[in-house]
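got a sequence here, can you build the structure:
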Amino acid sequence: MGGGGHNILSKVAFLIIVAACLVSVGYSGGTETPPDSVGRVAEPLAGTAWDLVAFRADNGSVATPLSGAEPLIIFGDSGTLSGSAGCNLYSATYRINGSGIKVEPVAVTAAYPAKAQALMQQESRYHELLVAAASYRVEGDRLIFYGPSGRELLIFARSGEPASVPLLGTEWQLARYSTTGSTVASPVPGTGVNLTFDPDGTLSGSAGCNAYSAPYLVNETGIAVERIVATKASATEPAGIMEQEAAYLALLRTAAGYRIVGDTLAVIDGNGRAILFFKAEG
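Here you go, the predicted model:
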């Protein structure tokens, strides 16, 4: 896979907003979050996504991330966060107490291996700073992580959804899909799995062998796919096409949210896990 593909997928990767939080809402750190109607306390950052704009370099200076490989962070609604460090995808659990934040050691996938030295260094530093964060604050469209001494470590800008690549009316070509755990796989070459959302509330496409369609409901960042109907053809070539098709349709049924970054669509499930990655066809 070429460098352009890495940037496309890593930029999203989890690009992703959690389905239970259908609208991104900003909160200010340092305030207590009241419980909801059933007594649960919502995480202040849950359902938000942010792009890194600056970070504390090894020498203490403030640096900007590499162009086209800016890290992204998405906060789930169950104490999980995920994103891209510029090339590789990562996930971790986190806890918030007032303005304090604690990120546990980060788990990193090797789906998109970083080869350039500068990119590897950025990823390593980003993970180091993420785990070192002790407090945070949201200031307008900025999210700032501070170290134990109060020094700024990471500065993010709220991730906005581009209008140039709309969800509806765009033909989305499957680029990666989740298999087990944090593992992602590329589609079988030549299978041409795609997806289109029509304004009439119907999605459709090819699952590789069979055509499929389903009603859907969509919100700013949330999506629900109703019963999927597919044709009944079968194929033996290329190898693995039917297994991939079954996996793809099963994942699509669990869709609960989505995020568009650049020309890439990431679909997430109800646990905030990125499960499908599509590229817009020009």
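
C-alpha only now, for contacts and for neighbours.
Noted.

the nearest residue to residue 167 once chain neighbours are set aside: what's it in contact with?
Of all residues not flanking residue 167 in the chain, residue 197 sits nearest, at 6.8 Å (C-alpha to C-alpha, 6 or more residues apart in numbering). By C-alpha atoms under 8 Å, 6 or more residues apart in numbering, the residues touching residue 197 are 167-171, 203-204.

how about those residues in JSON lines, adding distance to residue 69?
Listed next are those as JSON lines, based on distance: C-alpha to C-alpha, whole Å:
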{"residue": "167", "distance to residue 69": "23"}
{"residue": "168", "distance to residue 69": "27"}
{"residue": "169", "distance to residue 69": "28"}
{"residue": "170", "distance to residue 69": "24"}
{"residue": "171", "distance to residue 69": "25"}
{"residue": "203", "distance to residue 69": "31"}
{"residue": "204", "distance to residue 69": "32"}
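
here's the other one to compare against:
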Amino acid sequence: GTLDGAAVPMVETYPITLTVEGDRVSGTAACNGYGGTLRLSGDRFSVDNLAVTEMACFPPETMESEQAFLEALIDVDTVEVADGRLVLRGETVELVFTALEPVPEAELTNTVWVLESLVQGEAVSSVAGERATLELFTDGSLIGSTGCRTLAGSYVISGSEVVVTRLSAIGDCPPELAEQDSRVISALEGGFRVEIDGDVLTTWVAGDEGLIYRAER
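Model (predicted):
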């Protein structure tokens, strides 16, 4: 999309989405979730009462992408749908969305979950190091990685919670990955609450600390 003639910056790992349901619009603005009231009449399209969550995401380019998109969205006044694309335009803005097929919900077990983000309070940070993963098997065993150390252990499921009964970490981490390693282990050991939305798994500990994984395809 464009805003005042300049491209809205995009961050590959933090996509911007738009969902229209009745008189509501919602989606992800790179980092935060947003929602608002849709005013639609013919090709006239505008969003009122826009509300946005207040997390901070890293790298900083993510927040720049979000700010540019939200500024563009509130200036939109027309809509066009053609060739599987939704195009929103205003006097100095244009936002182009491509229709996506609904993502089938991934299974918690026997899926390779790849870590994308670390959540702590309102801050969301990206992942460094080697690919960090989590795999839960139906026999109660688990394996994974923190991005620098290999994980192995066992678990049981209790409702929407995964109770980790054993967790060991093998290997060493360089200093720059020590904090990430510690946060991943802290978020997994002992147990965590799970939420699955399509191909995204979020694990939560104590309400405000979590990990965001995406199913490997």
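
if we can go back for a sec, aligned partner of the residue nearest to residue 167 of the first structure in the second structure?
Aligned by TM-score structural alignment, residue 197 of the first structure pairs with residue 136 of the second structure.

ok, residue 109 of the first structure next?
Checking TM-score structural alignment: residue 109 of the first structure goes with residue 55.

how about residue 246 of the first structure?
The alignment partner of residue 246 of the first structure in the second structure, by TM-score structural alignment, is residue 182.

ok, residue 169 of the first structure next?
With TM-score structural alignment as the criterion, residue 169 of the first structure matches residue 110.

any idea how many residues pack against the closest residue in space to its match that isn't next to it in sequence?
Excluding the flanking residues, the one nearest residue 110 of the second structure by C-alpha to C-alpha, 6+ apart is residue 137, at 5.1 Å. Residue 137 of the second structure has 15 neighbouring residues, counting by other C-alpha atoms under 10 Å.

ok, now residue 227 of the first structure?
11.

what does it align to in the second structure?
So residue 227 of the first structure corresponds to residue 166, using TM-score structural alignment.

show the contacting residues for its match.
Going by C-alpha under 8 Å, 6+ apart, the list of residues near residue 166 of the second structure reads 153-155, 189-190.

element containing it?
Element membership for residue 166 of the second structure (DSSP states H and E) is strand 161-170.

before we move on, the earlier item: who wins for most neighbours among the contacts of residue 166 of the second structure?
residue 155 (21 neighbours).

for the stretch 51-200 of the first structure, just list every one of the helices.
117-132 (DSSP state H, counting those that start in this stretch).

that older thread, so which of the contacts of residue 166 of the second structure persist in the first structure?
Using both residues aligned by TM-score structural alignment, their matches' C-alpha atoms under 8 Å, the first structure keeps these contacts from the contacts of residue 166 of the second structure: 153-154, 189.

and the residues you listed as TSV, adding secondary structure and distance to residue 132 of the second structure?
As requested, these are exported to TSV (DSSP: H, G, I helix; E, B strand; the rest coil; distance: C-alpha to C-alpha, whole Å):
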residue	secondary structure	distance to residue 132 of the second structure
153	strand	16
154	strand	18
189	coil	16
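
between those residues, which is closest to residue 9 of the second structure?
residue 189 (37.1 Å; C-alpha to C-alpha).

how near is that closest one to residue 169 of the second structure?
11 Å (C-alpha to C-alpha, to the nearest Å).

ok, now residue 38 of the second structure?
For residue 38 of the second structure, the distance to residue 169 of the second structure - C-alpha to C-alpha - is 49 Å.

what does residue 190 of the second structure give?
14 Å.

ranges for the strands of the stretch 1-150 of the first structure?
Assigned by DSSP state E, counting those that start in this stretch, the strands in the stretch 1-150 of the first structure fall at 49-56, 62-63, 72-75, 80-84, 89-97, 100-103, 107-108, 135-139, 142-146.

residue 150 is in contact with residue 171 of the second structure, correct?
Yes - with contact defined as C-alpha atoms under 8 Å, residue 171 of the second structure reaches residue 150; the gap is 6.6 Å.

when those two are compared, which one has more neighbours?
Neighbour count, other C-alpha under 10 Å: between residue 171 of the second structure and residue 150, residue 150 has more, with 16 against 8.

alignment lookup: that one to the first structure.
Aligned by TM-score structural alignment, residue 150 of the second structure pairs with residue 211 of the first structure.

could you check how far that match is from residue 246 of the first structure?
Distance, residue 211 of the first structure to residue 246 of the first structure, by C-alpha to C-alpha: 12 Å.

and if you look at residue 162 of the first structure?
Taking C-alpha to C-alpha, one finds residue 162 of the first structure at 31 Å from residue 246 of the first structure.
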